[in-house]
Structures are given as C-alpha cells and as structure tokens.
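>>> need a structure here:
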Amino acid sequence: MLIFPAIDLKGGRCVRLLRGEAASEKIYSDDPVAIAQAFAAAGAPWLHVVDLDAAFSGSGGNRRMIRKIIAAVDIPVQTGGGMRSLQDIAVMLDSGARRVVIGTAALNTPGLIEQALARFGAEAIAAGIDTRDGRVAIKGWTDTSEIEGIPFAQRMHGLGVRWTVYTDIARDGALLGPNLTATAELARRSKLNVIASGGVATIEDLRALRDLENEGVAGVIVGKALYEGKFTLAEALRTVAAP
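Have a look, this model is predicted:
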C-alpha cells in the first residue's frame, strides 16, 4: 500500500483544515517546497498536493507553487483542487504532475471524465469521491449532492476510471481514525483502486488500512498525523511494508 503525504495549499502556505472548513485553517509552513523536499528525502513514494483556493473558488491561485513543488522533488506528485476542465488538467500534467484528481467536475461536467481518460490515460486521472453521510460533496465540500458515493464510484468504474481518492469528510483532519467500513465497501463494490483519505491518526490506523489491500485499498493519504507528530513518515512506511 502506498503512502501519500499530503500538502494542502492555501494562500501559498501549507495548511490543514478540519472537515474542509475554511475557518478551521491551521498553518504549518510558509515554505511548502521545503515540506515536499523533506517528505521526499524521508522516502515518500508519492506526494498528494491540493490547491484549496481553487477547490473553494475555482481560481488556481496555487498553481505556480504546485509547479515549484513538482520541480523540486524526484517522486511522482498527485494533485487536485479546482480541476474543472480539460485545460486545467492539461496544465498540471504538462507541468509534471503524474496524476490529477477530478472532484466536482466529475459529477457536474458531463463527458469530462471520458474526455480526460481518452486524452491522458487512466493512470493520469483519479476521481475524487468525497462523501458526507454517504452522499457526494462538491465545490470544496461546501455543497452536498443527492448522489450516493458507491453508485457514483461504480459509474466512474464503468467509464474506465481506475483510481479514486475517497474521503469521509467527517473524519478529515479530525484524527478520529478512518472510516474502515465505508472505505472497504466502496473499494469492494466499485472495483476501483482506492486511495483512502481522512482520519488517520495512529500506526494502528495504517495497519487496519493495510489489511484492506485485498479489498482494493491501494493507498492512503496522511496529513495532520504527520504534521502533529503522531508518527513519523519512516514509521508509516515501515508499517505499510510489513507483511
């Protein structure tokens, strides 16, 4: 199982939010490039970088910073936030991102997922499935749709999507542990490769997610637990590598 250390960008700084609420912002660094380099030096196999400003407003205010991060590390970068069009996706992939996560637009823009898959390939595209009480949230999690997460994931699989970043919003940034039941069910029923996000607080959480690998949980995004020193990246990597 892959570990994706998270770098969430707001106003050019590295921050974490609680359940996606803008008012809960906690700043961890004014130098996201240094954070990225530290994760890479510690052995991270990937980075997960999110433009929160673009997710909330649609404006790519942190695109330049994301390009700097990509240029500063020699590991693949997965990025998302405000990916609303083929042009948005192309800009990030052309800048060196390995994979782009499409959230709101996967639900609201008919045909975008199919066009992106056809143009860039299935390894370069992930569907962001963020749920609140089982329903898909959109627009930086400020709105909740009537679409249930699992049927939406199944629809994405039917279109040719291979990867999804799945977040239970109630757990995100809360250090309450991941929603293992929901994560396993979505992976099993959708047949997607699931990158779990939200709630990881302990090494035991990582072990529990690692044990879901056979269900289709292929990776985990870890953010606040690393920034708050709950465990180190080295400890996380050893845990997911253990038999």
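
>>> only C-alpha atoms for contact and neighbour calcs from this point on.
Noted.

>>> can you map out the strands along this structure?
Secondary structure of the chain (DSSP state E): strands located at 2-10, 13-18, 21-29, 47-51, 77-80, 99-102, 125-132, 135-138, 143-148, 163-168, 193-197, 217-222.

>>> also this sequence, please, to line up against the first:
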Amino acid sequence: MIEIIPAIDIIGGECVRLTQGDYGRKTTYFKDPAEVAARYESIGLRRIHLVDLDGAKASAPANLKVLERVAARTGLDIQWGGGIKSADSLRAVLESGANRAICGSVAVTDPEAFAEWLAGFGPDHVILGADVRDGKVATHGWLRESELGVEELIDRFAPCGLNQVICTDISKDGMLQGPSFGMYGRLQTRYSVINITVSGGIGSLDDILKLNDMGLRSVIVGKAIYEGRITLKELETCLRNG
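This is a model prediction of the structure:
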C-alpha cells in the first residue's frame, strides 16, 4: 500500500495551511502541531511531513522548538522542510529530531552544496524538494521562479545517489481537486529507483487509491484531512486493510 504521510505546515508555531503557496491565503487549524502529530501516530501512521513556512521565508529554520516537541512526544519518522540553506541548518534540523530533511531551494541555487550534503549526510536523510509551477521549479517558499524543469533538477542529482524526491504541484496545492496524475506517473516511470512522493491536490481517499494503483510509493496529504474530505477513521481502516 502507498505510504500516507500527513502534512503539518507551521507558521508562528501553529498548524496552518496555505492555498497554492499564498501566504495571504492562510487558514489556522490547530494551535499545537505536536498534538496533531500524536493523533496521527495513534491511528497507525508512521511518518509525518512538517513544513516550517516561517523558515522558508526567512531562509533559516524558525520553528525547531516545534520539531523538538513532536520528536519528544511521538515515535514518528519526521521529515522536515523549510529554510535549510546551509549545512549547519541541515545539521540542526536532524539534531532537533528530524529523520529526513527536505532541501529544495539550495538544490537550484547551489547544486554543488546539495551534492555535498547528499554525500555527507547520506541520501536516506536528505530529500530533494521539487516544487513545480507551470512546469518550472519554484524556490524560497514558492516565492521565486527558476528556469529548471523537474526532470532536469532530478537528473542533476541522480548520479549522486539521490533516492527521495517530494514533488509538489503548486497549482494543485490546497485545491482538493486531485493531483497531477499524469506528471507523477511519468516521473515514477522515468525514475524507477527513486521514491517520488506525491504532494498537492489530494482531495479524497479515491485519489490516494488511484496513485497506489499507479505504483506510486508515497503521498502527502494535508488540507483534505483538515477539511474532513478524508477522515482519520478512513485512514485507519485503509492502513489496517493495507
């Protein structure tokens, strides 16, 4: 069964969601991300996707105390993104309790550094974040555009041992209208030895089941849970039936 990874986006220490990456279109759902994470763990989920939106804008992690609380309260496999622009920031994220760190902007702006991180920290701990808008990779919390396509970005680092990519379709994010099935299918076929994680657009359990049937290995789900489109009971049943 495809691995379901619930998302917790953080601004000011609280659990929020943005629509299409727009900081002006923010909804706050819960005050304590650690409480939300514990709830996910209680139904059998194994991994959590934490995004430091303050850090993404500030170019340095800004909510590490939240990460420490989640790590102390749960036994979840934590993947963390937002503001990781230096080896020191990456190290701080891992030392604060994350098992995996998502690096996106630096892979575009300083590919040599990202390649060094893959070698130094190991590909099991470093995830390439490829956030796509209109076919091009966006950086700095989706606030800047690059000229790179997602395949070009992945091709840069596949020879360096890259084995994890989270690809977010910004145009679908928070819209609850289904992910870009065609794009993810093409990516997983092209990069069969790399785990392509789907992110953006999940609106129902049927979307997840379709991705599973397509052979995708992991999917991030956020707003669909908070808005009740997918219930925790449904997720628990899905996990139990595998």
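
>>> quantify their similarity with the TM-score.
The TM-score (TM-score structural alignment, normalised by the length of the second structure) is 0.94; 240 aligned residues with a CA RMSD of 1.5 Å.

>>> looking at the strands of the first structure, which is nearest to Ile89 of the first structure?
Ile89 of the first structure sits nearest to strand 99-102 of all the strands of the first structure, at 6.6 Å, using CA to CA.

>>> how much does that closest one stray from the second structure?
By mean CA distance after the TM-score superposition for the first structure, the fitted strand 99-102 of the first structure averages 0.5 Å away from its aligned residues in the second structure.

>>> which part of the second structure lines up with that strand?
Against the second structure, the aligned range for strand 99-102 of the first structure is residues 100-103 (TM-score structural alignment).

>>> contact partners of that stretch?
Stretch 100-103 of the second structure has contacts (CA atoms under 8 Å, 6 or more residues apart in numbering) with 78-82, 84-85, 90, 93-94, 114, 124-129.

>>> need the strands of the first structure in CSV with distance to Asn108 of the first structure and mean neighbour count, can you?
What follows is the strands of the first structure, written out as CSV (distance: least, CA to CA, whole Å; neighbours: other CA atoms under 10 Å):
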stretch, distance to Asn108 of the first structure, mean neighbour count
strand 2-10, 23, 24
strand 13-18, 24, 21
strand 21-29, 22, 14
strand 47-51, 19, 25
strand 77-80, 16, 25
strand 99-102, 11, 26
strand 125-132, 12, 25
strand 135-138, 9, 24
strand 143-148, 10, 14
strand 163-168, 17, 25
strand 193-197, 21, 26
strand 217-222, 25, 24
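
>>> reformat those as JSON lines; add distance to Arg238 of the first structure.
Shown next, in JSON lines, are the strands of the first structure (distance: least, CA to CA, whole Å):
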{"stretch": "strand 2-10", "distance to Arg238 of the first structure": "10"}
{"stretch": "strand 13-18", "distance to Arg238 of the first structure": "24"}
{"stretch": "strand 21-29", "distance to Arg238 of the first structure": "25"}
{"stretch": "strand 47-51", "distance to Arg238 of the first structure": "17"}
{"stretch": "strand 77-80", "distance to Arg238 of the first structure": "21"}
{"stretch": "strand 99-102", "distance to Arg238 of the first structure": "25"}
{"stretch": "strand 125-132", "distance to Arg238 of the first structure": "26"}
{"stretch": "strand 135-138", "distance to Arg238 of the first structure": "33"}
{"stretch": "strand 143-148", "distance to Arg238 of the first structure": "35"}
{"stretch": "strand 163-168", "distance to Arg238 of the first structure": "22"}
{"stretch": "strand 193-197", "distance to Arg238 of the first structure": "18"}
{"stretch": "strand 217-222", "distance to Arg238 of the first structure": "14"}
